[in-house]
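Visitor: coords below, sequence missing:
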């Protein structure tokens, strides 16, 4: 089931009404969440319900065993490692097996060694990287002692399978989400209304911005050989906005939906295209994943505690791992390496934490310096998205080659409507950059009639100007 579907528009109000009828019984409420989450996930392919159930069971019982052997460090460590290997093993088989086998076969062939490896025709379970990382964070948190192991299997299954963020995040920490399934949740009107506003903006970004960009992007990447540099640059711009509208839109819908159920999820995007350097971009883009790698990989490897060389090595590993997390393709590894090469100079010069504070909230326009910094950072990110979107490295190289050699001053005929919605989105988000989400406007617009006009206008735009329905990009990860 996808958010931008009639099925979900029917599913959500029914679930909402029944959920709050059970508000006096937290166990029934949690059980209800598990049931509807499994219905939501099984809507794609019910066979993969076994996989998420197995992941949940392994993590649940390993947590109890780790807790039981707290005084025996060797047993505790062994249990944690076994569960981590099980989870990573499942992910590796379903997502990476064919990629590694084919890559190894190709490398051996270059040395004249021909071996017939067996590949497997596997359907990639939707969202497997997201819920696997969420399960891994729980095991690691229990092992570290950051959280006590859950002994309530229902609340734990709810933590792993909570449907708003099940298939594309945010990737939650057990320390934040799991305790919320162990405490009474009360309906708060203001929070629910705020959640609906955030959902509305998420639908606008996905249905109007991302889906309208998608047609132009697909056209450009299918016709690279016949397009000029301006058209190719425009196509890269369209994809930059498509992936942002698609993924941040999903996150807004997920976070907003969670609010109406009394659950608070972590923020996943903080207006990343207003970043002044690559380091700031990565503090604002897919926050739940970047902080996951920081907390569970970068810091345990030593982080930046042992000198610049060690920091550079750890940073490179993080970016390559992040690239591979996105998919089993050399393009994703190259994309990760590209961002590492952009980030490492900032690390060497101690400028990677230069822009911790946001651009002054009271300024209507950025300063000239900030405008140059934001434009430069955006163009660098845009160039990286070409690698991310290309089917293989050869296509990415061809795209760059034609983009920088085939200069013609012709304006593309596609995507002009999408450009209007992109501008509206960026202007609105710039003006609201100090808020958690763009439609958090009750303080900045006091007149409720103006606010309601804005809400109804957005609803009308979504209905009238929706693009061709497309699945969320990050479902494939």
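Guide: Arrived safely. On a predicted model such as this, the values are computed, not experimentally measured, just so you know.

Visitor: contacts, neighbours, all on C-alpha from now
Guide: OK.

Visitor: ok, residue 318 - contacts?
Guide: 293, 297, 298 (CA atoms under 8 Å, 6 or more residues apart in numbering).

Visitor: and for the second one, nearest residue in space, chain neighbours not counted?
Guide: Read that as residue 297. Counting by CA to CA, 6 or more residues apart in numbering, residue 297 lies nearest to residue 318, which is 7.4 Å off, once chain neighbours are set aside.

Visitor: put this beside the first:
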């Protein structure tokens, strides 16, 4: 079940909220835990066993690590076993087939691979539970003694499927003492509707254009069609993931939690480094805090810093999927960020902003090609078409059709990728209070109605980050 589905919007969500609000304060975590398990079991009823195991296993580890805080060896054994088991579960379900396929290729074997469905959200909740155990081990937080509260933290349905990755310290206090006011609920509802509109009205519609371009044979693509297609994909994945993150944040506020921001207008960046400070912020923070800094960060000289960056970006790519194209995508950005750290950033800061911005967008779009195509040869062929090395023509009638029929959608997508809509709305509300009091509810009702109408009449409603 995804948030942008009619069954969630008009059945599960209203029932879940009613049950949650009607329950007494002492039972809210239990109700949230049960609702979250039902939400998860809706799509993967078998894999709920894995989630419950991870919850109980790391709850026990956290309690024991905290109990034996003066027993260094026992604490270390508990910590290591927790990390190994969590990574083993993630590795088996996500990377088992990938490893076997590569063994078959390298050693010319024919080991059969049984295709296993990927448990929904396993990459997100595994990192979440690992961060908890690590923080308890390092003494950053005390172990959670209430297993129901801990279960609510791990399984919490608003951010279970696609994040943001929430550290225990982010919501520790809210797990035991939270309050939802009318204003807070309204803020959460606005966030949710904005996210829904981004996902349904923008990501889904512009994604249809990308599907048309992607399924066109490479030798039939023109240069401008190739660029149009990958720009469409860039908008699709941004509004898809940003919209889902906003919906998660909105749902969190409606039940009393503040989740961290996951996007900060990455497409207005003037360097790749800046882009990754604004894209999937919770994942970047996780790797920085739990991988990059423990490896030494930038404290041990340039060579070790470059090694640490290589490891982090290799893992970032691999986290996104069990395929070499994701690894290449991660290393591609790792290399560019390294070059920026070494010398490129000072030139970017000294040149005209438009040049730095165009450079960044070109780098990002090329990266999305590696991200989207499973086969390296196809990705390289597509990039070749973008730059005219495959003897492609500049444009044809199909290109003109794509551009004319999607012109307004591209303009709206560009506009919504910047802070201007938010600033404009805030300015209008600030300057004219009556307009905000009357116009704001009408605006969000219109967005909700349009999103619902689209979902009723259209069957194209993918969620790209389900596969991660």
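Guide: Structure received. All of these numbers come straight from a predicted model, not from anything done at the bench.

Visitor: coming back round to it: most surrounded residue in the contacts of residue 318 of structure 1?
Guide: If you count neighbours using other CA atoms under 10 Å, the busiest of these is residue 298, which has 20 neighbours.

Visitor: which position in structure 2 pairs with residue 158 of structure 1?
Guide: Taking TM-score structural alignment, residue 158 of structure 1 has residue 152 as its aligned residue in structure 2.

Visitor: return the set of buried residues in stretch 131-145 of structure 2.
Guide: For stretch 131-145 of structure 2, burial by neighbour count (16 or more other CA atoms under 10 Å) applies to 131, 132, 133, 134, 135, 136, 137, 141, 142, 143, 144.

Visitor: same check, this time on stretch 433-451 of structure 1
Guide: When neighbours are counted by 16+ other CA under 10 Å, the buried residues of stretch 433-451 of structure 1 are found to be 433, 434, 437, 438, 439, 440, 441, 451.

Visitor: got it, and stretch 177-187 of structure 1?
Guide: Applying 16+ other CA under 10 Å to stretch 177-187 of structure 1 flags 177, 178, 180, 181, 182, 185 as buried.

Visitor: same question for stretch 93-100 of structure 1.
Guide: Judged by neighbour count (16+ other CA under 10 Å), stretch 93-100 of structure 1 contains these buried residues: 94, 95, 96, 97, 98, 99, 100.

Visitor: repeat for stretch 41-49 of structure 1
Guide: 41, 48.

Visitor: now the end-to-end length of it.
Guide: The straight-line separation of the ends of stretch 41-49 of structure 1 (CA to CA, to the nearest Å) is 7 Å.

Visitor: try stretch 169-182 of structure 1
Guide: Distance between the boundary residues of stretch 169-182 of structure 1 (CA to CA) amounts to 21 Å.

Visitor: equivalent analysis for stretch 398-416 of structure 1, please.
Guide: The first-to-last residue distance of stretch 398-416 of structure 1 comes to 25 Å (CA to CA).

Visitor: can you check stretch 159-179 of structure 1 too?
Guide: 9 Å.

Visitor: helix or strand: which one has residue 265 of structure 1?
Guide: In this structure, residue 265 of structure 1 is located outside every helix and strand according to DSSP states H and E.

Visitor: what do we get in structure 2 for it?
Guide: Structural alignment places residue 265 of structure 1 opposite residue 259 in structure 2 (criterion: TM-score structural alignment).

Visitor: please apply the same query to residue 329 of structure 1.
Guide: That one, residue 329 of structure 1, aligns with residue 323 by TM-score structural alignment.
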